[in-house]
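Novice: sequence below, structure please.
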Amino acid sequence: MVVSMADFKASLSGAAPAPNLEPPLAALWWAAKGDWDAAHKIVQDEDTREAAWVHGYLHRVEGDLGNAGYWYRQAGQPVAKDSLETEWDRIVSALIEGRRT
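Specialist: From the prediction side, this is the model:
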């Protein structure tokens, strides 16, 4: 079970995400591995604010800022202006913290 950012980042050396990861975290795992399509497939049909946030991030990675804006609005999150790496860290941290509550 992923309990910290360090654990999550360490899991990136594996071939697949941990099977118990919630879809938004699993999508971010695939995004970190450079597999945008796998990440997008995971969140595109999820109906949670967390999945919408990751969906927005993925469209920002893709360069489709209009579509990203739509998903950030669905998530109730501001459109990110910082680096993709910083945003990835922020979302992962928020999702891990959410697992603890």
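Novice: for the rest of this, base every contact and every neighbour count on C-alpha atoms.
Specialist: Noted.
Novice: for stretch 20-34, buried residues please.
Specialist: For stretch 20-34, the neighbour count (16 or more other C-alpha atoms under 10 Å) marks 21, 23-31, 33 as buried.
Novice: distance to Trp71 and secondary structure added to those, as CSV?
Specialist: Output for those, formatted as CSV (distance: C-alpha to C-alpha, whole Å; DSSP: H, G, I helix; E, B strand; the rest coil):
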residue, distance to Trp71, secondary structure
Leu21, 21, coil
Pro23, 16, helix
Pro24, 13, helix
Leu25, 16, helix
Ala26, 18, helix
Ala27, 15, helix
Leu28, 15, helix
Trp29, 19, helix
Trp30, 19, helix
Ala31, 16, helix
Lys33, 22, coil
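Novice: one more to line up against the first:
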Amino acid sequence: MNILDFIKTTEETTQPAGLTVHLAALWQDAKGDWQAAHSLIDQLTDTTSAWVHAYLHRKEGDNSNARYWYNRAGKPFPSISLQEEWTVIATALLAKR
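Specialist: A predicted model of the protein is given here:
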């Protein structure tokens, strides 16, 4: 699946099968369910989860918490829009599949 295919799935009511937890969190976020997205990665400690977690807290407006998670992910605090960052993260995660 490429980024355009993934974005298209967010128009559906059912999450596609076989998504990683990280992509599932981004899918839930794209559907407007920040809480569901956050609950998927909240307890995970790997750097990919930290990156998604950072994005979610940035979107929430909690930049202090977001900075903590960007640091855990080894990523700088982004200067791009939230939509651009969502696309960057999703594209990177899809490339790993």
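Novice: next, the TM-score between them, please.
Specialist: Superposed pair, TM-score by TM-score structural alignment, normalised by the length of structure 2: 0.95. Supporting alignment: 97 aligned residues with a C-alpha RMSD of 0.9 Å.
Novice: okay, now the counterpart of Ile96 of structure 1 in structure 2: neighbour count?
Specialist: In structure 2, the residue paired with Ile96 of structure 1 is Leu94, using TM-score structural alignment. Using other C-alpha atoms under 10 Å, Leu94 of structure 2 has 16 neighbouring residues.
Novice: so how far is Asn63 of structure 2 from Ala17 of structure 2?
Specialist: For Ala17 of structure 2, the distance to Asn63 of structure 2 equals 32 Å [C-alpha to C-alpha, to the nearest Å].
Novice: more neighbours: the two, which one.
Specialist: In this view Ala17 of structure 2 and Asn63 are compared by other C-alpha under 10 Å, and Asn63 has more residues nearby, 17 against 7.
Novice: quick one, what contacts that one?
Specialist: Neighbouring residues of Asn63 of structure 2 by C-alpha atoms under 8 Å, 6 or more residues apart in numbering: His57.
Novice: and it, what pairs with it in structure 1?
Specialist: Under the alignment (TM-score structural alignment), Asn63 of structure 2 pairs with Leu65 of structure 1.
Novice: repeat for Gln43 of structure 2
Specialist: Alignment note (TM-score structural alignment): Gln43 of structure 2 maps to Asp45 of structure 1.
Novice: where does that match sit: helix, strand or coil?
Specialist: Classification of Asp45 of structure 1 using DSSP: H, G, I helix; E, B strand; the rest coil returns coil.
Novice: and the match of Ile96 of structure 1, how far from Ser79 of structure 2?
Specialist: Distance of Leu94 of structure 2 to Ser79 of structure 2, computed by C-alpha to C-alpha: 22 Å.
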